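1. starting from these lines, generate the structure:
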Amino acid sequence: MRPRDVGRARLYAAERLVHRMFDRAGSSRTAQLAGAEITLPSEARFASVDSVRDYVSRVLAMPTVRARFPRTTAPVAVRERRGFTSAEYRTSSAGEAQIAIPSSADGRWALRELVVLHELAHHLDDSDDPAHGRGFAVTLIDLVGLVMGPEAGLVYRVMFGDSDVL
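-> Next up is the predicted model:
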């Protein structure tokens, strides 16, 4: 059993800053970060849970992701989640890993690449840290960097560092 997840609120607050930075990047995709101007990659938006399922499969099959994370060989199901307030990762009593994504009109906020990568990072995190602890944060930074590019990974690293997540 993992220790109590005391860093969750701090990590979520830092992630909201990252999401806002991506949302405000505009057509030039540029943003100021730690005194430097960087170009952010475009973030995928998904039309359905089926498209999220396909994306997760493709990410888990990426050679760079497979080389970095041993848990890519463990299957993870993607399903629709009732409600709209949160996406979640969990392991069922039978040991099946699941990512649940809301897709109702009010839950469309979760059909974005950064949210999906957050949930997938839970699956790939093999540390004994709390669910949103340092091990998870490092896993998320590495995953975002491998999938979306080093600039996106840098944004997470700086925001997490400035927010005392790391």
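2. alpha carbons only for contacts and neighbour counts from here, please
-> Noted.
3. any idea how far S163 is from R157?
-> 10 Å (Cα to Cα, to the nearest Å).
4. quick one, which of these two is more surrounded?
-> The neighbour comparison of R157 against S163 (other Cα atoms under 10 Å) goes to R157, with 20 against 15.
5. so that one is in which element?
-> For R157, the enclosing helix or strand under DSSP states H and E is helix 150-162.
6. got the buried residues for that helix?
-> P150, A152, G153, L154, V155, Y156, R157, V158, M159, F160 (16 or more other Cα atoms under 10 Å).
7. where exactly do the strands run in the chain?
-> Taking DSSP state E to define them, one finds strands in the chain at 30-33, 36-39, 76-81, 88-91, 97-102.
8. report all helices and strands that the third one contacts.
-> Packed against strand 76-81 by the contact rule (3 or more Cα pairs under 8 Å, 6 or more residues apart in numbering; DSSP states H and E) you find helix 49-61, strand 97-102.
9. run through who's touching the last one.
-> Residues from elsewhere that reach strand 97-102 (Cα atoms under 8 Å, 6 or more residues apart in numbering): 49, 75-92, 108, 110-111, 119-120, 123.
10. quick one more, to check against the first:
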Amino acid sequence: MARDAQRSKVYAAEQFVRTMFDRAAQHHSRAIDFFGTPLTLPPEARFSSVDSVQRYVDDVLAMPAVRDRWGPVAALAVRARRGSTAAHYEISDGAATIAVPEQTSRWALRELVLLHEISHHLSTAEPAHGPEFTATFVALAEVVMGPEVGHVLRVVYAKEGVR
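-> The predicted structure follows:
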């Protein structure tokens, strides 16, 4: 297994992007100045339960653009994760699952976090947060949320030194 050397940089970049979305929502304006460029962020979906997350994951994997790019994709289950503040992707006995902390933390029940976890399902390369993963996440965010999100991720990844 390859060392996941840029994991902390990926997490820092993605936290910055989530904060941008949070601030845009707090100010009720999706129009932002992104490093000197005017940009309008799309709304970010939020979820209230494991069931709503499962429906979203199923819908994303069924999108024609996702199927065209990544081909037929194996099922991806969603389960509640107790006692934790992070979402994660796991494979156990050949079954892929996203675990989300439904009760202890609502931050994981948001579109950007779920797309990150779905990207692990679409990119099986090692290391887990390496260049293939980040390219997959950017492409998936573009397909699902729009090209503005892909642009924001690419720029913030570059500023954090993520490949």
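11. once they're superposed, what TM-score comes out?
-> TM-score of the superposed chains, computed with TM-score structural alignment, normalised by the length of structure 2, equals 0.95; 161 aligned residues with a Cα RMSD of 1.1 Å.
12. in a markdown table, list the buried residues of helix 150-162 of structure 1 along with distance to S42 of structure 1.
-> What follows is the buried residues of helix 150-162 of structure 1, written out as a markdown table (distance: Cα to Cα, whole Å):
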| residue | distance to S42 of structure 1 |
| --- | --- |
| P150 | 13 |
| A152 | 10 |
| G153 | 13 |
| L154 | 15 |
| V155 | 13 |
| Y156 | 15 |
| R157 | 18 |
| V158 | 19 |
| M159 | 18 |
| F160 | 21 |
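13. in structure 1, which residue is closest to the centre?
-> Against the mean C-alpha coordinate of structure 1, by Cα atoms, centre = their mean, the closest residue is H118 at 1.8 Å.
14. that one pairs with which position in structure 2?
-> Aligned by TM-score structural alignment, H118 of structure 1 pairs with H116 of structure 2.
15. same question for D164 of structure 1.
-> D164 of structure 1 maps onto G161 in structure 2, by TM-score structural alignment.
16. find the nearest non-adjacent residue to L109 of structure 2, please.
-> F47 (5.1 Å; Cα to Cα, 6 or more residues apart in numbering).
17. so what's the one you found up against?
-> Taking Cα under 8 Å, 6+ apart, we find F47 of structure 2 in contact with V53, L109, R110.
18. longest helix of structure 2?
-> The longest helix of structure 2 (DSSP state H) is helix 7-26.
19. let me know the angle separating that one from helix 147-160.
-> 140 degrees (axes from the mean of the first three to the mean of the last three Cα atoms, to 10 degrees).
20. on contacts alone, who are the packing partners of helix 7-26 of structure 2?
-> helix 147-160.
21. got a list of what Y89 of structure 1 touches?
-> Neighbour list for Y89 of structure 1: A97, Q98, I99, A100, E119, L120, H122, H123 [criterion: Cα under 8 Å, 6+ apart].
22. out of those residues, which is nearest to L146 of structure 1?
-> L120 (13.0 Å; Cα to Cα).
23. centre of structure 1 to the edge, which residue is at the far end?
-> Relative to the centre of structure 1, the most outlying C-alpha is that of G35, 24.9 Å out, by Cα atoms, centre = their mean.
24. map it onto structure 2.
-> Checking TM-score structural alignment: G35 of structure 1 goes with G36.
25. gap between its match and V17 of structure 2?
-> 16 Å.
26. one more: D58 of structure 2?
-> Per Cα to Cα, D58 of structure 2 is found 24 Å from V17 of structure 2.
27. and T124 of structure 2, by the same measure?
-> From T124 of structure 2 to V17 of structure 2 the distance is 24 Å (Cα to Cα).
28. do the same with V57 of structure 2
-> Applying Cα to Cα to V57 of structure 2 and V17 of structure 2 gives a distance of 21 Å.
29. cool, T97 of structure 2 as well?
-> Distance of T97 of structure 2 to V17 of structure 2, computed by Cα to Cα: 24 Å.
30. re the thing from before, wait, which of the contacts of F47 of structure 2 is closest to H129 of structure 2?
-> Distances from H129 of structure 2 to the contacts of F47 of structure 2, taken by Cα to Cα, are shortest for R110, at 19.5 Å.
31. rewinding a little: who has more neighbours out of V57 and V17 of structure 2?
-> Legend: neighbour count by other Cα under 10 Å for V57 of structure 2 and V17, higher for V57 (21 against 17).
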